[in-house]
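Colleague: Sequence and predicted structure below; questions after.
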Amino acid sequence: MAMKIYALAITLLFLMAAPAVSQQPMRPYSGIGVLLLTVEHGESSVQQEPLYLYEEPAVQRIGVLDSGRTPPYEWLFTGNTSGVPLIVTARKGEWLRVAYDDAGRLGWLEPRHRGEVQPWNTLLKGKPCRLLPGLRKQYYQIFRQPGKMPLALPALAKQSFRVVKLDGDWALAMPDQSTLGWLRWRDEDGRLLISVGMDPGSQKH
């Protein structure tokens, strides 16, 4: 009995000492596009006005947007130097509803001249993209038509591709100059399946 207790104690100590396994971040919902928010860095003679968050456009203020606490989307928008990416879920005139923290909480803001929304079709077109790791096997398959007639090609688990255009949840992708096919860029729930390589200065002004 004493030996069993001793063995159990050793096992528990080993498990406590083992390094924690890093988990893949939760894939966010795609929404309608991305706001690349310009933020002043370092000392500047021009003080940027705070961007307030509201429950509804200009109604019931809930706080100030803190660009240092926005979701860290480096794994989605690789090489991005154009601004802080905020996924936009809805729009009313000049007001945008954005996910402003890791918990996915939503608020409305008016970016004014601090950035423009890029719809996904504009943002992804022509840029190098990759399917995210850890997806279900079906998402790495490329098709001749959306969801139909799979091509006899290796799965795109690690290969990059360029997006030609979007059609609903599907993207027409070009892994190389001789291959063209369809794959999902977001899943059935609307969560993103791909990352995109961002060129410096790709934001429109």
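Modeller: Yep, that arrived.
Colleague: make it CA atoms for all contacts and neighbour counts henceforth
Modeller: OK.
Colleague: OK, contacts around residue 141?
Modeller: 150, 151, 155, 156, 183 (Cα atoms under 8 Å, 6 or more residues apart in numbering).
Colleague: Kindly report the same for residue 96.
Modeller: So residue 96 contacts 88, 89, 90, 108, 109, 110, 111 (Cα under 8 Å, 6+ apart).
Colleague: hang on, isn't the last one packed against residue 93?
Modeller: This means residue 111. No. Contact criterion Cα atoms under 8 Å: residue 111 and residue 93 do not qualify, at 11.4 Å.
Colleague: What distance do you get for the residue nearest to residue 104 when sequence neighbours are not counted to residue 49?
Modeller: Leaving out its chain neighbours, the residue that sits closest to residue 104 by Cα to Cα, 6 or more residues apart in numbering is residue 28, at 7.8 Å. For residue 28, the distance to residue 49 (Cα to Cα, to the nearest Å) stands at 28 Å.
Colleague: Please apply the same query to residue 25.
Modeller: Distance of residue 25 to residue 49, given as Cα to Cα: 31 Å.
Colleague: Between those two, which has more neighbouring residues?
Modeller: Higher neighbour count among residue 25 and residue 49: residue 25, with 10 against 7, using other Cα atoms under 10 Å.
Colleague: May I have the residues that are in contact with the residue nearest the centre of the chain?
Modeller: Residue closest to the average C-alpha location in the chain (Cα atoms, centre = their mean): residue 76, at 4.3 Å. Shown in contact with residue 76 (Cα under 8 Å, 6+ apart): 194, 195, 196.
Colleague: Which one of the residues you listed is nearest to residue 133?
Modeller: Nearest to residue 133, judged by Cα to Cα, of these is residue 194 at 9.0 Å.
Colleague: so residue 103 sits in a helix?
Modeller: No. Judged by DSSP: H, G, I helix; E, B strand; the rest coil, residue 103 forms no part of a helix; its state is coil.
Colleague: want to compare, so here's the second one:
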Amino acid sequence: MRYLVSLTLLILIAATAWAAAPLRPYSGCGVLLAQGAPGAEPSPLPFYAEPGVQRLAELDLAALPRLSGDREQPVLAVYATKGGWLKLAWDDAGRSGWVEGARNWEYRSWDDYLTGRQVKVLPGLKKNLYALKGAPRDGSADAGNVTRDQQVRIVQVTEDWARLERPAGWLRWRDVDGRLTVSP
């Protein structure tokens, strides 16, 4: 009986720890720089199943999962765009919906946003994602490695690859599943 209770307790603890492990966010198609005067955004912000159709949720902008920035000027991943509408995640589980773009928001593609920016390589990646390549493709010769939490400067972006200034080489800025490998 003690064995059964101990085993059950161990499974519950392991499941809780596994569920609490943070996932790397999906990159989507770009970022939303939600900046401007505090309180300028509608509160709460309505999310729709499709642009303007079937309201799903209403949340404050500051409560949305952000890639970087603070509560007043968050940088959010944009999964898709349609006209003036943006598809955003509203929680860490990946639930998402469409929000209408606002005048003080700036949408930028990943190519535009990452070029010239200093980013940090995320910890906990598979070993191959720390490898620098001589060209922007997986089969290219290795050109060195970066370390977890290393600050790097991106000088060019080509699809899922970023050319680094120092150390020189190409690094995947998102993996084949579309999850970020760098922190913007």
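Modeller: All right, it came through fine. All of these numbers come straight from a predicted model, not from anything done at the bench.
Colleague: Strands - which of the contacts of residue 76 of the first structure land there?
Modeller: 194, 195, 196 (DSSP state E).
Colleague: just those residues now: which is nearest residue 162 of the first structure?
Modeller: residue 196 (9.3 Å).
Colleague: Please name the nearest non-neighbouring residue to the closest one.
Modeller: In space, residue 196 of the first structure is closest to residue 129, 4.4 Å off (Cα to Cα, 6+ apart).
Colleague: Show the contacting residues for the aligned partner of that neighbour in the second structure.
Modeller: In the second structure, the residue paired with residue 129 of the first structure is residue 119, using TM-score structural alignment. With contact set as Cα under 8 Å, 6+ apart, residue 119 of the second structure has these partners: 151, 152, 153, 154, 182, 183, 184.
Colleague: and which of these is nearest to residue 31 of the second structure?
Modeller: For the contacts of residue 119 of the second structure, the nearest to residue 31 of the second structure is residue 184 (9.8 Å; Cα to Cα).
Colleague: Now for that closest one, how many residues are close by?
Modeller: Neighbour count for residue 184 of the second structure, taken as other Cα under 10 Å: 18.
Colleague: Verify the stated contact: it with residue 120.
Modeller: Yes. Taking contacts as Cα under 8 Å, residue 184 of the second structure lies within contact range of residue 120: 7.0 Å.
Colleague: What residue in the first structure is paired with residue 177 of the second structure?
Modeller: Counting by TM-score structural alignment, residue 177 of the second structure corresponds to residue 189 in the first structure.
Colleague: Return the residues in contact with the residue nearest to that match when sequence neighbours are not counted.
Modeller: Spatial nearest neighbour of residue 189 of the first structure, chain neighbours left out: residue 29 (7.8 Å); criterion: Cα to Cα, 6+ apart. By Cα under 8 Å, 6+ apart, the contact list for residue 29 of the first structure reads 189, 190, 191, 192.
Colleague: of the residues you listed, buried ones?
Modeller: When neighbours are counted using 16 or more other Cα atoms under 10 Å, the contacts of residue 29 of the first structure contain these buried positions: 191, 192.
Colleague: would you turn the contacts of residue 29 of the first structure into JSON lines with distance to residue 17 of the first structure and secondary structure?
Modeller: Formatted as JSON lines, those follow (distance: Cα to Cα, whole Å; DSSP: H, G, I helix; E, B strand; the rest coil):
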{"residue": "189", "distance to residue 17 of the first structure": "37", "secondary structure": "coil"}
{"residue": "190", "distance to residue 17 of the first structure": "38", "secondary structure": "coil"}
{"residue": "191", "distance to residue 17 of the first structure": "35", "secondary structure": "strand"}
{"residue": "192", "distance to residue 17 of the first structure": "35", "secondary structure": "strand"}
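Colleague: With distance to residue 171 of the first structure added, can I get the contacts of residue 29 of the first structure in JSON lines?
Modeller: Formatted as JSON lines, the contacts of residue 29 of the first structure follow (distance: Cα to Cα, whole Å):
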{"residue": "189", "distance to residue 171 of the first structure": "16"}
{"residue": "190", "distance to residue 171 of the first structure": "14"}
{"residue": "191", "distance to residue 171 of the first structure": "14"}
{"residue": "192", "distance to residue 171 of the first structure": "12"}
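Colleague: Cheers, nothing more for now.
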